[in-house]
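**Q** For reference, the sequence and a predicted model appear below.
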Amino acid sequence: MIETFEKVEDIEIRLLLEALYLRYHYDFRNYATGSIKRRLRQAREQLGFATISAMQERALHDETMLPRLLGYLTVQVSEMFRDPGYFRAIREVVVPHLRTYPSLKIWIAGCSGGEELYSLVILFREEGLEDRTIFYATDINQDALQIAEAGVYDVDRIQLFTENHRKSGGRSSLSDYYSAGYGRVSFDRTLRDRVVFSDHSLVTDAVFGEMNLISCRNVMIYFDKALQDRAVGLFRDSLARKGFLGIGAKESLRFSAHADDFSEFVRQEKIYQRIGK
């Protein structure tokens, strides 16, 4: 009986993902199966549907369901200067190379609520590179982009953000960049002066510029191998010669079809450099 239920549920999930693609052009069909199944089960339970098929029916006929579903299907968990060693490596090892360029383009792919974006903008400001840099912050979730553009976070997160910033080699106090009030902190609007916010899908969209650094961390872990290969190929084609790619601690290019197009630049922090081009 349990086996039959799971087979039916698998069919429902495939049909729902196909429906989302055909109706709204959001493509989750090649995301890792186990992760998608967990998230859709959670959505079904918390949104009060008896079956995934019932959830699909609502999604097809009620456009207001889309952002609610995307909230479950796209992972929005991050923090400022997450994995401080990664940001310290960018500061100490990557930035000296970036200093040699008169202008820079940085892409934060899957920017979620903006925590990594602000981390990089602050780092570049501290290193004197902000004024020559354009930052592109992209995500497929419009709600996440709105949060990122607002730059407002709960005050109880700031202690962790501050500690991460310190460990990353921060040259100032994080409090220099935000104001606090009513249980929230608002990051300085000037941090967004050189940021372009845009929706972009690593699954369906194409290259939109030539970047010097792409940071896409803890996104590809939710893709299957074919989709990981597509994303890495997109990053390769988006990088300038000798540009840099940073990925998540649990991610790797080792088994990618495009692995030979990159060299390990800071192995322990999963920072790679584009070869040739």
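**A** Thanks, I have it.

**Q** okay, CA-based contacts and neighbour counts for the rest of this
**A** Will do.

**Q** What residues of the longest helix anywhere in the chain count as buried?
**A** The helix that spans the most residues within the chain, counting by DSSP state H, is helix 2-24. The neighbour-count check on helix 2-24 (16 or more other C-alpha atoms under 10 Å) flags 9, 12-13, 15-20 as buried.

**Q** Helix or strand: which one has the nearest residue to Val77 once chain neighbours are set aside?
**A** Nearest residue to Val77, sequence neighbours excluded (C-alpha to C-alpha, 6 or more residues apart in numbering): Ser112, at 7.5 Å. Following DSSP states H and E, one finds Ser112 outside all helices and strands.

**Q** The residue nearest in space to the middle of the chain and Tyr136, how far apart?
**A** In the chain, the centroid-proximal residue (C-alpha atoms, centre = their mean) is Gly110; its distance is 2.2 Å. Relative to Tyr136, Gly110 is positioned 10 Å away (C-alpha to C-alpha, to the nearest Å).

**Q** okay, now the one to match up with it:
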Amino acid sequence: MDAAMTEDIFPPHEELELDLLLEAIFRQYHYDFRGYSRGSLHRRLARAQQRHACASLSQLQHLLLRDPAVFADLMGFLTIQVSEMFRDPAYFRALREQVIPHLRTYPSLKVWIAGCANGEEFYSFAILFREEGLEDRTIFYCTDISPAALEKAEAGVYDLDRIQQFTENHRLAGGRTSLSDYYTAAYGAVMFDKSLRRRAVFAEHNLASDQVFAEAQLISSRNVLIYFDRDLQDRALGLFGDSLVRGGFLGLGAKETLRFSRYADGFADFDEGEKIYRRNLTDLRTLDHAA
């Protein structure tokens, strides 16, 4: 997960242009991408340069400072909104079989889906919790940096040609019902039942600059940290640790780990293979002081 160990090397003038562009975005639009993986940013912004016919990042900066519509488009390049329902089914099966029994012991539950993208992961959780009888005692906090992604997540509409993969993932994740029970199909798209959203709160949240806003028993943030540098990874993990109750659960992506984090001692491996961790009794503030 240590992005700094795998970064590409770019010419000094391109690094300077990137620094200036990210600072401009932060000061003009209040979105902080300065702690994101440099190599990933360079590759994504290169595609944005092609889109807007810019020969350099400096030209792209000139455009976005003068036209908010260019920045809105640029957000589509800077934020990765690729997911699918019940992605990595073994992860959801592990939640169903190993984590849910612990969550049943709480009279009420809060689940934070950090980086919810276009909502596929939220609907996976909503269906899982409904199937396990926990929906009515749960509030789902669905956050993302992208307003456009949150709008799509709240709409719950996906292309019909994706539903076959969603259905197979649901089955492999131990689904107790047919996925078709939860959506209607028409005109080449599916819309998930609005009742799945009745316990959900959709909100903008930036892991690079915002603070903890709720106490949660479960946080799922998958394939988000891989786009951060080491310092921003630590910041995000510190937020997750502060938000989780003692004994709460944290799920990360398949290529992510706590191993190199300053907060590693604040968690115990719960299911190492599926990257599910459990918050232990360590006071994370003492780990901050020790770093």
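**A** Received the coordinates, thanks. Because the structure is a prediction, the values reported are computed rather than measured.

**Q** Out of the buried residues of helix 2-24 of structure 1, the closest to Ala89 of structure 1 would be?
**A** Of all the buried residues of helix 2-24 of structure 1, Ala89 of structure 1 sits closest to Leu17, with 38.3 Å by C-alpha to C-alpha.

**Q** unless I'm mixing things up, Tyr141 of structure 2 is touching Lys110, no?
**A** Yes. Counting by C-alpha atoms under 8 Å, Lys110 is a contact partner of Tyr141 of structure 2 at 7.4 Å.

**Q** before we move on, back to that, which residues sit in contact with the residue nearest to Val77 of structure 1?
**A** 75-78, 139, 141, 144-145, 148 (C-alpha atoms under 8 Å, 6 or more residues apart in numbering).

**Q** hmm, try it at 7 Å
**A** 76, 139, 144-145 (C-alpha atoms under 7 Å, 6 or more residues apart in numbering).

**Q** before we move on, what about Ser40 of structure 2?
**A** Applying C-alpha under 7 Å, 6+ apart, we find Ser40 of structure 2 in contact with Tyr227.

**Q** what do we get in structure 1 for it?
**A** By TM-score structural alignment, Ser40 of structure 2 lines up with Ser35 in structure 1.

**Q** Which parts of the stretch 51-200 of structure 1 are strands?
**A** Taking DSSP state E, counting those that start in this stretch to define them, one finds strands in the stretch 51-200 of structure 1 at 104-109, 133-139, 152-154, 178-181, 184-187, 195-199.

**Q** any chance of these in CSV, with mean neighbour count too?
**A** Formatted as CSV, these follow (neighbours: other C-alpha atoms under 10 Å):
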stretch, mean neighbour count
strand 104-109, 22
strand 133-139, 22
strand 152-154, 17
strand 178-181, 13
strand 184-187, 18
strand 195-199, 16
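
**Q** if I look at Phe86 of structure 2, how far off is Ile145 of structure 2?
**A** Applying C-alpha to C-alpha, the value for Phe86 of structure 2 to Ile145 of structure 2 is 22 Å.

**Q** same deal with Tyr91 of structure 2?
**A** Tyr91 of structure 2 is 24 Å from Ile145 of structure 2, by C-alpha to C-alpha.

**Q** what does Gln50 of structure 2 give?
**A** 24 Å.
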